[in-house]
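[1] return a 3D structure for these sequence lines:
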Amino acid sequence: MRQFYMGVPRELFEAARVDGCSYWGLFWRIAFPLTIPSAIIVFLFEFQASWNNFTGSLIYLNFGSTENYTVPLGINYAMAKYSPTNGGHGDYQYVMVTALVVTLPMLLLFAFGQKYFIKGLSAGGVKG
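    Next up is the predicted model:
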């Protein structure tokens, strides 16, 4: 986000300042609307990182009940439960359905935010 804010042309702020815009107005009327695509990109990346966080939840929730597990821990628990080496029957179809259901929110977020996703990535990669 910092790099995106640093890339906003200074002339926009100077012109608004000459027109009598306050510092809050500079942010709210100029900088914020320009940074919406990058803010959506940051939100998508952070949501994906926390959605798929296995290690953090493994550290904090390992000894709790299985009802309080996060999605990655639940899939790992199901893999261990249905594994033939642990006495299961090898019913991996339940794990695959769970993995599909877990992937759907990320696919929906990308589908609805695709315009901002592409705009934010291309704006961050433009040099000049």
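
[2] please make it C-alpha for all contacts and neighbour counts, starting now.
    Noted.

[3] Thr98 touches Ile75, doesn't it?
    Yes: counting by C-alpha atoms under 8 Å, Ile75 is a contact partner of Thr98 at 7.1 Å.

[4] what's the distance between Glu46 and Leu26?
    27 Å (C-alpha to C-alpha, to the nearest Å).

[5] name the residue in these two with the higher neighbour count.
    Leu26 (17 against 12; other C-alpha atoms under 10 Å).

[6] distance between the ends of stretch 23-35?
    16 Å.

[7] that older thread, which one's more surrounded, Thr98 and Ile75?
    Shown here are Thr98 and Ile75; by other C-alpha under 10 Å, Ile75 has more neighbours (18 against 15).

[8] helix, strand or coil for the more buried one?
    Following DSSP: H, G, I helix; E, B strand; the rest coil, the label given to Ile75 is helix.

[9] also Gly20?
    Going by three-state DSSP: Gly20 is coil.

[10] so after the helix or strand where Ala39 lies, what's the next helix or strand?
    Assigned by DSSP states H and E, Ala39 falls within helix 36-51. Next along the chain after helix 36-51, taking DSSP H and E as the criterion, comes helix 55-61.

[11] let's see this one next to it:
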Amino acid sequence: MSPGRLFSWIALALLGVVFIYPFVWLVSASFKPRSDVFDNRLIPETFTFDNYIQVWQEAPLALWLANTAIVTVLAAVTVTFSSAMVAWGFAYFRFRGRGVLFGFVLATMMLPGAVTMIPTFLIWNALGQVGTLTPLWAGNLFGSAFYIFLLRQFFLGLPRDLFDAARVDGATQWGVFWRIALPLCRPALAVTLVFEVQAVWTDLMRALIYLRDSATFTVPRGLKSLVDAFGFGGEWHWEIIVTASVITTVPMIIVFFLAQRQIIDGVASTGLKG
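    Down below sits the predicted model:
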């Protein structure tokens, strides 16, 4: 093995340790009694499974996970499909002002979330949806500028002659999009889906703004309530907080483990398009 390759392996190993250490510490702390949570031992001196029993008793964790799963699925599916439709329109159709309109779409990414936070809240409040899960996912029905850009780049790399041939054979515009374009961009769709799943699963800001009742809390909002109750200003039961954090992190680890090949293929193929 060459020195350069050996150095690369060592550097990657060190970076891997740096990134994985916080989660390893979190898992270790979840098996410790209250007095040992912050002792910084990766192997607990005293193992206990009581934290994993107590956390289900102290908080409606199953309900929070169910609420988050519902919001995540709805948000990920809607934004993937709506963004793909808009991206297909910008990639396939030729019309005057297409470039300018696409520029306006990209310009929306430059707006900080705080700029639209209040107007968006007023809209949902006028619709009577504050306090429900709807504001956490329904906005995705209109697509996302980042995902539109990502999918458009992929669509531009597909051979246009294939779509023209389908049109000559009698396929409708919708048929070309649904039966040909979408199946060909599965890697990019998988990247969009997984990215949005991660974004929604960890979204605390919108949950803080729109959710009022603990029965509608999502995982991030629920963890925030646990920190308030058992952490700072509370009873200092940090073992409950770290245990709940481990339980709510595991689904994301599973998602990325199952979708890692699709993510790599999607990012690589999208980067080569256009």
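
[12] how close are the two chains, by TM-score?
    The TM-score (TM-score structural alignment, normalised by the length of structure 1) is 0.81; 123 aligned residues with a C-alpha RMSD of 2.0 Å.

[13] quick one: buried residues of stretch 76-93 of structure 1?
    Residues 78-79, 81-82, 92 are the ones in stretch 76-93 of structure 1 that count as buried (16 or more other C-alpha atoms under 10 Å).

[14] I would like the residues contacting that stretch, please.
    Residues from elsewhere that reach stretch 76-93 of structure 1, judged by C-alpha atoms under 8 Å, 6 or more residues apart in numbering: Val95.

[15] also stretch 50-70 of structure 2?
    Contacts for stretch 50-70 of structure 2 (C-alpha under 8 Å, 6+ apart): 30-31, 33, 133, 201, 215-219, 222, 226, 239-240, 243-244, 248.

[16] in helices only, show me these.
    30, 201, 219, 222, 226, 239-240, 243-244, 248 (DSSP state H).

[17] what range does stretch 30-49 of structure 2 cover in structure 1?
    Mapped onto structure 1 using TM-score structural alignment, stretch 30-49 of structure 2 spans no residues at all.

[18] Ala190 of structure 2 against Gln262, yeah?
    Yes: Ala190 of structure 2 lies in contact with Gln262 (C-alpha under 8 Å); the separation is 6.1 Å.

[19] of the two, which one has the most company?
    Taking neighbours as other C-alpha under 10 Å, Ala190 of structure 2 and Gln262 compare with Ala190 leading, 21 against 18.

[20] quick check: the aligned partner of the more buried one in structure 1 vs Gln48 of structure 1, distance?
    Ala190 of structure 2 maps onto Ile40 in structure 1, with residues paired by TM-score structural alignment. Distance from Ile40 of structure 1 to Gln48 of structure 1, counting by C-alpha to C-alpha: 12 Å.

[21] ok, now Gly128 of structure 1?
    As for Gly128 of structure 1, its distance to Gln48 of structure 1 is 30 Å (criterion: C-alpha to C-alpha).

[22] for Pro9 of structure 1, same thing?
    From Pro9 of structure 1 to Gln48 of structure 1 the distance is 31 Å (C-alpha to C-alpha).

[23] equivalent analysis for Ala16 of structure 1, please.
    Noted for Ala16 of structure 1: a distance of 37 Å to Gln48 of structure 1, by C-alpha to C-alpha.

[24] cool, and Phe110 of structure 1?
    10 Å.

[25] and the contacts of stretch 50-70 of structure 2, which are buried?
    Using 16+ other C-alpha under 10 Å, the buried members of the contacts of stretch 50-70 of structure 2 are 30-31, 33, 133, 201, 216-219, 222, 226, 239-240, 243-244, 248.

[26] which two in those residues are spaced the farthest apart?
    Taking C-alpha to C-alpha, the two most distant members of those are Pro33 and Leu133; they sit 35.2 Å apart.
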